[in-house]
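S.K.: All I have is the shape, not the residue letters:
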């Protein structure tokens, strides 16, 4: 059974939520021009955002982080986006020398050893490439939804990030059913791992399928306590401890 079969259903207010998301994207594109980018995780929410951008021919660039530790199915989506929509996706990878140094110093499975090392790995593979992705940009678009976790329960439609850029979350009020209903209606390509009970997909070593009754993000960093389950991409520095980039390749903890 596919994720569409499991989750897609029409709910009251769906058309209004789609219209609002499109309005937010359209206004942001007009305001920021070449300065706006969708930072896509290639998860299903981000694929919905990409579809809205492509379907309505909005001048918003597409970009993603290829961490070097993604599932093959996730990486394959980059080419599928180009084939399906005719749009290029900018790909930002971690600096090879930083990854080699981190792994040599801390081991290939450092993320399982401590929260500090896991966040350090995220810093090398995600945070530093994200900084390059957003350099010179004035706005970025995400697929964050309030329903995804308690930590995201108050996600606004628009907010300033740490650097003063506009961070747009057009699906903030969408439900999981909304996301899959949209996918079903518009035949949006998505990661087949979603069909394997992986609602939230990150790097391969840090993602597993969830069981019935588990939280949406229970499959991410499942060996950690719930409060720690963010990589830093969507956490303001004054809201949570985050290892500085300069310390990411230090001694093993």
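M.R.: Everything's here; your move. On a predicted model such as this, the values are computed, not experimentally measured, just so you know.

S.K.: contacts and neighbour counts: CA atoms only from here.
M.R.: OK.

S.K.: where along the protein do the strands fall?
M.R.: Taking DSSP state E, the strands of the chain run over residues 36-40, 61-65, 90-92, 139-141, 158-160, 166-168.

S.K.: Out of the ones you listed, which one sits most buried?
M.R.: Scoring those by mean neighbour count under mean count of other Cα atoms under 10 Å gives strand 139-141 as the most buried, with a mean of 26.

S.K.: report the longest helix in the protein, please.
M.R.: As assigned by DSSP state H, the longest helix anywhere in the chain is helix 14-32.

S.K.: Now do that one against strand 36-40: the angle between them, please.
M.R.: 130 degrees (axes from the mean of the first three to the mean of the last three Cα atoms, to 10 degrees).

S.K.: tell me the angle of helix 14-32 relative to strand 61-65?
M.R.: Per the same axes, to 10 degrees, the angle that helix 14-32 makes with strand 61-65 is 100 degrees.

S.K.: How about residues contacting helix 14-32?
M.R.: The contact list for helix 14-32, computed with Cα atoms under 8 Å, 6 or more residues apart in numbering, reads 36, 52-53, 58-60, 138-139, 168, 170-171, 173-174, 178.

S.K.: Pasting the second one now:
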């Protein structure tokens, strides 16, 4: 499907995913590289899945474009990890994209601690709007979503119509388990966020991420106590206000 988003029909995605059904993650990345070339970008969170996907991507597209949404509220361990990744994969083009408003400007316009008073709006301005802007030059983007991560991700396919951003979203790791992710990281001695060793399976902004307790879902530490489980990048719907 080297066609642009607006010409792709639902049946095109079904047919393509049937063809890719028995392929592995590397095959999916090769297909994405062949289909989109330099109009493919990886919107990378630098979580555990990202370490695997970055390593696989380096075998297919050495000069891959990597996009990190720098909300200004990330843990120092996350920023340190990005530096380690830059050294390991020097040919990657890594962009750290920031929101239109600084934290001080956001506080002046919307009040202190917007992540508590209106977390959806905070995510909209500091993540979704930024991604939408930086996806403009591209036809498709990569994501490290896995089906077992949460019920909202259970039906994710290798290739997905992304109605929110009017792009094609490619998810090569949908069948991987958490155990397989960590086996790959250790086998290949990949760098990873040190917070994972401190009971942070999913890592976002400092204000909205806490350690996960024994027996909790792996995303229980994100926006705890708010009923929110996704920032909105991987859900359909319009702009939050």
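M.R.: Perfect, I can see it now. Bear in mind the structure is a predicted one, so any value in this text is a computation, not a measurement.

S.K.: Give the buried residues for stretch 194-207 of the first structure.
M.R.: 194-195, 197-203, 206-207 (16 or more other Cα atoms under 10 Å).

S.K.: JSON lines for the residues you listed, including distance to residue 151 of the first structure?
M.R.: Shown next, in JSON lines, are these (distance: Cα to Cα, whole Å):
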{"residue": "194", "distance to residue 151 of the first structure": "22"}
{"residue": "195", "distance to residue 151 of the first structure": "25"}
{"residue": "197", "distance to residue 151 of the first structure": "21"}
{"residue": "198", "distance to residue 151 of the first structure": "19"}
{"residue": "199", "distance to residue 151 of the first structure": "17"}
{"residue": "200", "distance to residue 151 of the first structure": "15"}
{"residue": "201", "distance to residue 151 of the first structure": "17"}
{"residue": "202", "distance to residue 151 of the first structure": "17"}
{"residue": "203", "distance to residue 151 of the first structure": "20"}
{"residue": "206", "distance to residue 151 of the first structure": "19"}
{"residue": "207", "distance to residue 151 of the first structure": "18"}
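
S.K.: hey, where'd the helices end up in the stretch 1-150 of the first structure?
M.R.: 3-7, 14-32, 44-55, 72-85, 96-106, 115-122, 128-134 (DSSP state H, counting those that start in this stretch).

S.K.: can you redo these as a markdown table with distance to residue 143 of the first structure?
M.R.: Shown next, in a markdown table, are the helices of the stretch 1-150 of the first structure (distance: least, Cα to Cα, whole Å):
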| stretch | distance to residue 143 of the first structure |
| --- | --- |
| helix 3-7 | 18 |
| helix 14-32 | 11 |
| helix 44-55 | 5 |
| helix 72-85 | 16 |
| helix 96-106 | 27 |
| helix 115-122 | 19 |
| helix 128-134 | 15 |
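
S.K.: Could you dump those into TSV with mean neighbour count added?
M.R.: Putting the helices of the stretch 1-150 of the first structure into TSV (neighbours: other Cα atoms under 10 Å) gives the following:
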stretch	mean neighbour count
helix 3-7	15
helix 14-32	16
helix 44-55	21
helix 72-85	15
helix 96-106	15
helix 115-122	23
helix 128-134	18
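
S.K.: Out of the ones you listed, which is closest to residue 241 of the first structure?
M.R.: helix 115-122 (9.4 Å; Cα to Cα).

S.K.: Show me how far that closest one is from its chain's centre.
M.R.: 17 Å (Cα atoms, centre = their mean, to the nearest Å).

S.K.: okay, the angle between that helix and helix 96-106?
M.R.: 160 degrees.
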